[in-house]
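# my questions concern the predicted model and sequence given below.
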Amino acid sequence: MDISVVVPLYNEIESLPELTSWISQVMDNNRFTYEVILVDDGSNDGSWEMIRTLNKGNPFIKGIKFRRNYGKSAALNTGFDAAEGNVIITMDADLQDSPDEIPELYRRITEEKYDLISGWKAKRHDPLSKTIPTKLFNAATRKMSGINNLHDFNCGLKAYRRAVVKNIEVYGEMHRYIPVIAKWAGFSKIGEQIVEHRPRKYGTTKFGMSRFINGLLDLMSIFFVGKFGKRPMHFFGAMGTLSFLAGTIITIWMIIDKLRAISNGEHYRNITDQPLFYIALVAVILGSQLFLTGFVAELVARSAPERNKYQVEEVI
């Protein structure tokens, strides 16, 4: 099969007939073999009944229904598991992504051998309340991930080589950072394509300020797990050592300073009366706790069932 189109959706009953008809037309015109996987993330507006109807009219349209709303990341991850195509295309169900972009995305994956192509909506039709947080996230993600050639990490329209989606896991709000997850998994050939951003035709946006906070936390999680997931002691141990050494150095300095004052006959107040004493005490205790945290994290990592699971590209 050439292409699997994975579409996560939540309460998008009005747009589904037009979207699936458009996708099918593009596929037929380009003679692609395909499947469209519609993942219903707990809709309550009749979207699943519409998916059933669409499936009866076109067997290439498939559906997966969640019992409740889990979020876009869960829908994408489930869709990735079910996808059978050599190239996987993801897009939103609100008709703001154009299926006409599919042939070029497919060509770049198959001919230019990219692992992942991310869409860039250079001209957006969103309110400032959505575009400004998006720009801030994109700038922070570029800085932390080192993927400097992407302008829009959160664009729903993306294309993947099959091996990518079968070797990554998406959860929480991490669909925003799939290129980062792919890079940490060893898929480093990541490109970008300017795509059309169409005005929303039906329904309302699902964007909320809670996603701004969750997205930031998930970015920090990706950065930490990707860098220190298999060696947590390198992070906690280093931080603990620095903190412990800082407290120890301050303590030694205070002791030496007191001995000097005593030897010169100078008045010297008790060490416990000085703010530096409590700073040193906190630093030593914090350093010890961080070090112990590192040991515990190492024990957990070594006991994990995937502790020795690594990405192998080829075996001959």
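Yep, it's here.
# all contacts plus neighbour counts: C-alpha atoms, from now on.
Fine.
# list the buried residues in the helix or strand where Ile249 lies.
Element membership of Ile249, judged by DSSP states H and E, is helix 232-263. Residues of helix 232-263 classed as buried by neighbour count (16 or more other CA atoms under 10 Å): 232-241, 243-244, 246-248, 250-251, 254, 258.
# so after that helix, what's the next helix or strand?
helix 275-303.
# mind checking how far that following helix is from the chain centre?
29 Å (CA atoms, centre = their mean, to the nearest Å).
# second structure for comparison follows:
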Amino acid sequence: MNISVVIPLLNEEESLKELHDWIVRVMQSNQYSYEILFIDDGSTDQSWDIIESLSVTNPNVKGIRFFKNYGKSQALNAGFKETIGDVVITMDADLQDSPDEIPELYHLIKEEGFDLISGWKKIRHDSVIAKNLPSKLFNWAARKTSGLHLHDFNCGLKAYKSTVIKTVDVSGEMHRYIPVLAKNAGFYKIDEKPVQHQARKYGKTKFGAERFIHGLLDLLTIWFISKFGKRPMHLFGAMGILMFFIGFCFAAYLGIDKLFIHPTGRLLTDRPQFYLALVTMMIGTQFFLAGFITEMILRSKQEHTSYKIAHKLNLTTLESSKKY
């Protein structure tokens, strides 16, 4: 199969039929074999009924329905597990992403050999204050911390080689950072394409301002995992040693001062530097222990490998049949 289109949605009953017909026109005009996989993320309107009716008239329509709203990352993750296309396209269900972009995205993945192409909404039709300015700040921070020079990390319109979405694990609220997850997994042919962004035709956005706060927190998580996920002792241990050393230097200075310079001066417990030294050494010890314990937890996880295998060749042993 050429293309799998994965569409997460929440209460988008007005747009689903129009979006489906638009995608079908694009697929038929380009003679693609395709599947459309709708992920209903706990809608409370008639979205699932519409998906069911579409699947009756078009066998290429498939669907997954959540019991409740779990979030876009979980919806994408569930969809990715079910795709069978060589190229996977993701888009939002609100008609702001144009299916007319699909042929060029498919060409870039299938013919040009890219692992991932991210859409770039160069001209936006959103509120400047509510979305544009926060998005610019968010994308700037993402570029600085990830090393990926993409203008729009959060664009829902993306294209993937199938091996990418079968390798990365999209959990939590990490859908914004799939390009970063792909890079960390070893996929480096990542680029972007300016795409058409349309004004919302029906309903209203399902995302509030809190998504940017969550996005920045998730960005810090991604940065930490990519830098220190396999070696947390390098961070916590270094911080612990540094703080313990600073506290020890304070304590040594106070001891020398009391024993040799001002033996009849104030008691050590009457000097604020004493408590500063004590607290600093305690915090340093806690950081070091946190790093040590985290290292032990990572090393004790025998059933989970810390790597992904792309290919195996001429391996017939029982060990080679294990799932990685």
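It's in. Worth saying up front: this structure is predicted, and the values here are computed from it rather than measured.
# and the TM-score between these chains?
After superposition, the two chains reach a TM-score of 0.95 (TM-score structural alignment, normalised by the length of structure 1), with 312 aligned residues with a CA RMSD of 1.4 Å.
# thinking again about what came up before, show me what the helix holding Ile249 of structure 1 is packed up against.
Under the contact definition 3 or more CA pairs under 8 Å, 6 or more residues apart in numbering; DSSP states H and E, helix 232-263 of structure 1 sits against helix 275-303.
# could you tell me where the helix it packs on falls in structure 2?
Aligned using TM-score structural alignment, helix 275-303 of structure 1 spans residues 272-300 in structure 2.
# can you check what angle separates the helix holding Ile249 of structure 1 from helix 275-303?
160 degrees (axes from the mean of the first three to the mean of the last three CA atoms, to 10 degrees).
# returning to that earlier point: now the match of helix 275-303 of structure 1 on structure 1. Mean distance?
Taken over the aligned residues, the distance from stretch 272-300 of structure 2 to structure 1 averages 1.2 Å (mean CA distance after the TM-score superposition for structure 1).
# which secondary structure element contains Ser210 of structure 1?
helix 209-228.
# who touches that helix?
133, 137, 141, 144-145, 172-174, 176-177, 180-181, 184, 234-235 (CA atoms under 8 Å, 6 or more residues apart in numbering).
# quick check on these: which are buried?
Buried members of the contacts of helix 209-228 of structure 1, counted by 16+ other CA under 10 Å: 137, 141, 145, 173-174, 176-177, 180-181, 184, 234-235.
# helices - which of these land there?
Using DSSP state H, the members of these that fall in helices are 137, 141, 145, 180-181, 184, 234-235.
# now, which of these sits nearest Asp273 of structure 1?
Comparing those against Asp273 of structure 1 with CA to CA places Phe235 closest, at 33.6 Å.
# nearest residue to that closest one other than its sequence neighbours?
Distances taken as CA to CA, 6 or more residues apart in numbering put Phe228 closest to Phe235 of structure 1, at 6.7 Å, once the chain neighbours are dropped.
# the one you found -> structure 2?
In structure 2, Phe228 of structure 1 lands on Phe228 (TM-score structural alignment).
# cool, Phe187 of structure 1 as well?
Looks like Phe187 of structure 1 aligns to Phe187 there (TM-score structural alignment).
# mind checking the SS state of that match?
The three-state label given to Phe187 of structure 2 by DSSP: H, G, I helix; E, B strand; the rest coil is coil.
# so it makes contact with Val164?
Yes - with contact defined as CA atoms under 8 Å, Phe187 of structure 2 and Val164 form a contacting pair (7.4 Å).
# so which of those two has more stuff around it?
Each of Phe187 of structure 2 and Val164 has its neighbours counted (other CA atoms under 10 Å); Val164 has more, 23 against 18.
# contacting residues around the strand or helix carrying that one?
Under the criterion of DSSP H and E, Val164 of structure 2 resides in helix 162-167. For helix 162-167 of structure 2, contacts defined as CA under 8 Å, 6+ apart pick out 80-81, 84-88, 115-116, 182, 185, 187, 308.
# which ones among those residues lie within strands?
Of those, the ones assigned to strands by DSSP state E are 87-88, 116.
# want to throw the residues you listed into a markdown table with neighbour count?
Putting those into a markdown table (neighbours: other CA atoms under 10 Å) gives the following:
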| residue | neighbour count |
| --- | --- |
| Val87 | 26 |
| Val88 | 27 |
| Leu116 | 29 |
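# let me know the closest of the residues you listed to Gly63 of structure 2.
In terms of CA to CA, no member of these lies closer to Gly63 of structure 2 than Val88, at 15.4 Å.
# there's contact between the closest one and Val5 in this structure, I believe.
Yes - assessed by CA under 8 Å, Val88 of structure 2 is found in contact with Val5 at 5.9 Å.
# so what's in contact with those two at the same time?
Joint contacts of Val88 of structure 2 and Val5 (CA under 8 Å, 6+ apart) do not exist.
# sorry, back to before: check contacts around the match of Phe187 of structure 1.
The contact partners of Phe187 of structure 2, taken as CA under 8 Å, 6+ apart, are 115, 164.
# Pro133 of structure 1 looks like it's in a strand, true?
No - counting by three-state DSSP, Pro133 of structure 1 falls outside a strand, being helix.
# how many other residues sit next to the nearest residue to it once chain neighbours are set aside?
With CA to CA, 6+ apart as the criterion, Pro133 of structure 1 has its nearest non-adjacent residue at 7.0 Å, and that residue is Phe212. Neighbours of Phe212 of structure 1 under the rule other CA under 10 Å: 16.
# same check on the one 3 residues further on?
Using other CA under 10 Å, the number of residues around Gly215 of structure 1 comes to 19.
# now do it against Leu150 of structure 1, distance only.
17 Å (CA to CA, to the nearest Å).
# check contacts around Glu13 of structure 2.
For Glu13 of structure 2, the contacting residues are 45-47, 50, by CA under 8 Å, 6+ apart.
# do you know how far it is from Asn184 of structure 2?
Distance from Glu13 of structure 2 to Asn184 of structure 2, counting by CA to CA: 36 Å.
# list the residues that contact Thr83 of structure 2.
4, 37.
# how about the one 10 residues further on?
If you count contacts by CA under 8 Å, 6+ apart, Ala93 of structure 2 has them with 7-9, 12, 15-16, 19.
# Ala310 of structure 2 maps to what in structure 1?
In structure 1, Ala310 of structure 2 lands on Glu313 (TM-score structural alignment).
# from Ser73 of structure 1, how far off is its match?
Counting by CA to CA, the gap from Glu313 of structure 1 to Ser73 of structure 1 is 25 Å.
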